[in-house]
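Colleague: Have a look; sequence and predicted model below, questions after that.
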Amino acid sequence: MSVNEGGAEPVEHLAYEVIRRLRPLHRTVVRALERELSGTGLTAGQHALLDALHHHGPRTVPELARALDLDRQPVQRRVNHAAGLGLVETVPNPAHRRSPLIRLTPEGSEVIRSVQRFEAAGLRRGLAGLPAADVATALRVLDRLGEEFRALARDTPPDPHSPRATPAPLPAPAPHTGRHGA
């Protein structure tokens, strides 16, 4: 292992260590989440869908696919499954007649809030004593790594002037029409 002047590890080595930990961490998070969801009929993927709708509001399937960094077809399957469980519904999209908005039903909102309350309690217990500033630093590092790897995936250089990588914001939700869709 090489070190920089002053004995510090080079940033690229530390970044590799972060990346090496992400895959097993992701698998562990998914396993814990699936255990938490057992008996609900939901998978970790459907949880991600409900969470995106809860966080960002009604979206089209293509917008959800971009937010989840997935192809449209698997997102459509998740939407169909969640609709079958009565957790989401489609409503007309005033901005695009052929691409309806997907929104949480009251039952879907309650399910995701309940799961998130449980998760928050576990995180409070598990991360007690970890300074919020450390978590904020971790977020900045992960955002920057995400920017760098999205640029590599696009084969375009990242913006060197970007102080922090953030995914493109989702568009604002369309105005609520008050109509319930199929």
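Modeller: Thanks, I have it.

Colleague: Every contact and neighbour count from this point should use C-alpha atoms.
Modeller: Noted.

Colleague: just the strands in this protein please.
Modeller: Using DSSP state E, the strands assigned to the chain run over residues 88-91, 101-104.

Colleague: Serialize those to a markdown table and add fields for mean neighbour count and distance to Leu37.
Modeller: Formatted as a markdown table, the entries for these read as follows, by neighbours: other C-alpha atoms under 10 Å; distance: least, C-alpha to C-alpha, whole Å:
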| stretch | mean neighbour count | distance to Leu37 |
| --- | --- | --- |
| strand 88-91 | 23 | 17 |
| strand 101-104 | 24 | 18 |
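
Colleague: Quick check: which of these is nearest to Thr137?
Modeller: Checking the strands of the chain against Thr137 by C-alpha to C-alpha gives strand 101-104 as the closest, at 32.0 Å.

Colleague: Quick check: which helices or strands does the longest helix that the chain contains pack against?
Modeller: When the chain is parsed with DSSP state H, its longest helix is helix 11-37. Secondary-structure packing of helix 11-37 (3 or more C-alpha pairs under 8 Å, 6 or more residues apart in numbering; DSSP states H and E): helix 44-56.

Colleague: ok and the helix it packs on relative to helix 11-37, angle-wise?
Modeller: Note on geometry: by axes from the mean of the first three to the mean of the last three C-alpha atoms, to 10 degrees, helix 44-56 and helix 11-37 are set 100 degrees apart in direction.

Colleague: Buried ones in helix 44-56, by neighbour count?
Modeller: When neighbours are counted by 16 or more other C-alpha atoms under 10 Å, the buried residues of helix 44-56 are found to be Ala44, Gly45, Gln46, His47, Leu49, Leu50, Asp51, Ala52, Leu53, His54, His56.

Colleague: Got another one to weigh against that:
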Amino acid sequence: MSVIEGDAGEHAGGGSAGEPTATEDLLYDVIRRLWPLHRTVVRAVERELADTGMTAGEHALLDALHTEGPRTVPQLARTMGLDRQPVQRWVNHAAELGLVVTAPNPAHRRSSLIRLTTEGTAAIRGIQRFESTELRQRLADLPAEDVRTALHVLDRLGEEFRHLANGSRVQREETDSQGSRDSRGSEGSNGSNGNPEGHDSRPTAPLMHKGRSGA
């Protein structure tokens, strides 16, 4: 199945039937770059973490907990777009390192909350300080507006591919005879995490501090 589907004449400036538009070509270029970029980022992060005992997945876990606060493993899996199994492995290893602990969950007795320890909070804060410095030095030439545009495009791609992963389609809005707009099609369930591999995809920040507590 084609990653991006469209009918001739539906896009402004579109070519003949079956030919992608210029925008579709650009979207393909973005999508083609995502997986190699992701793997490159993971390799760079894990190289920086070589002496800490942490993995790139555990960095992503700490970042999610620092951003969102205490969460259950299922909640973390949804936030990170992963199955529960890899997230549970990261939680277990982070707990062994003293970076997270489990806590009672008032909303669900059988599903404990995962929260950062003092050491875990210090680790992620140190990592973020280091990363902020590196980003300023390496990407200072990128205007903020370009970064905001990139975020918008990535968010939109994520939204549409979640629908595809869930087996649903969101069709274009159609205008009826009275001029009102009717959005047809189901938006699908958000219960699926949309990770086709189901294991060891590791969302992570671009760079990593070598020490857990940061300097």
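Modeller: Received, thanks. Just so we're clear, the structure is a prediction, and the values are computed from it rather than from any experiment.

Colleague: Give me the TM-score for this pair.
Modeller: TM-score of the superposed chains, computed with TM-score structural alignment, normalised by the length of the first structure, equals 0.82; 159 aligned residues with a C-alpha RMSD of 2.1 Å.

Colleague: rewinding a little: can I get the strands of the first structure in JSON lines with distance to Gln116 of the first structure?
Modeller: Converted to JSON lines, the strands of the first structure look like this (distance: least, C-alpha to C-alpha, whole Å):
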{"stretch": "strand 88-91", "distance to Gln116 of the first structure": "17"}
{"stretch": "strand 101-104", "distance to Gln116 of the first structure": "15"}
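
Colleague: quick one, which of those is nearest to Pro62 of the first structure?
Modeller: If you check each of these against Pro62 of the first structure by C-alpha to C-alpha, strand 101-104 wins as the nearest, at 9.9 Å.

Colleague: ranges for the helices of the first structure?
Modeller: With DSSP H as the criterion, the first structure has helices spanning 11-37, 44-56, 61-68, 72-84, 106-126, 132-154.

Colleague: for the ones you listed, which one sits closest to Pro94 of the first structure?
Modeller: So among the helices of the first structure, helix 61-68 is nearest, using C-alpha to C-alpha, at 14.9 Å.

Colleague: so how much does the closest one differ from the second structure once superposed?
Modeller: Once the two are superposed, helix 61-68 of the first structure sits an average of 0.7 Å from its aligned residues in the second structure (mean C-alpha distance after the TM-score superposition for the first structure).

Colleague: and if you look at stretch 141-153 of the first structure?
Modeller: After superposition, stretch 141-153 of the first structure averages 0.8 Å from its match (mean C-alpha distance after the TM-score superposition for the first structure).

Colleague: For Thr79 of the second structure, give me its contacts.
Modeller: Each residue near Thr79 of the second structure by C-alpha atoms under 8 Å, 6 or more residues apart in numbering is listed here: Ala64.

Colleague: What separation is there between the aligned residue in the first structure for it and Thr60 of the first structure?
Modeller: With TM-score structural alignment defining the correspondence, Thr79 of the second structure maps onto Ala67 in the first structure. Applying C-alpha to C-alpha, to the nearest Å, the value for Ala67 of the first structure to Thr60 of the first structure is 11 Å.

Colleague: For Ala52 of the first structure, give its distance to Leu37 of the first structure.
Modeller: Looking at Ala52 of the first structure against Leu37 of the first structure, where the rule is C-alpha to C-alpha, the gap reads 17 Å.

Colleague: no wait, Arg97 of the first structure
Modeller: 35 Å.

Colleague: out of the two, which sits in the busier spot?
Modeller: Of the pair Arg97 of the first structure and Leu37, Leu37 is the one with more neighbours under other C-alpha atoms under 10 Å, namely 15 against 9.

Colleague: which one in the second structure is aligned with the more buried one?
Modeller: Matched by TM-score structural alignment, Leu37 of the first structure corresponds to Leu49 in the second structure.

Colleague: May I ask you to confirm that that match is in contact with Glu58?
Modeller: No. In this structure, Leu49 of the second structure is not within contact of Glu58 by C-alpha atoms under 8 Å, at 10.4 Å.

Colleague: and the counterpart of Ser111 of the second structure in the first structure, how many neighbours does it have?
Modeller: With TM-score structural alignment as the matching criterion, the partner of Ser111 of the second structure in the first structure is Ser99. Neighbouring residues of Ser99 of the first structure were enumerated by other C-alpha under 10 Å; the total is 16.

Colleague: ok now do Ser99 of the first structure, which residues does it touch?
Modeller: For Ser99 of the first structure, the contact set (C-alpha under 8 Å, 6+ apart) comprises Thr60, Val61, Pro92, Asn93.
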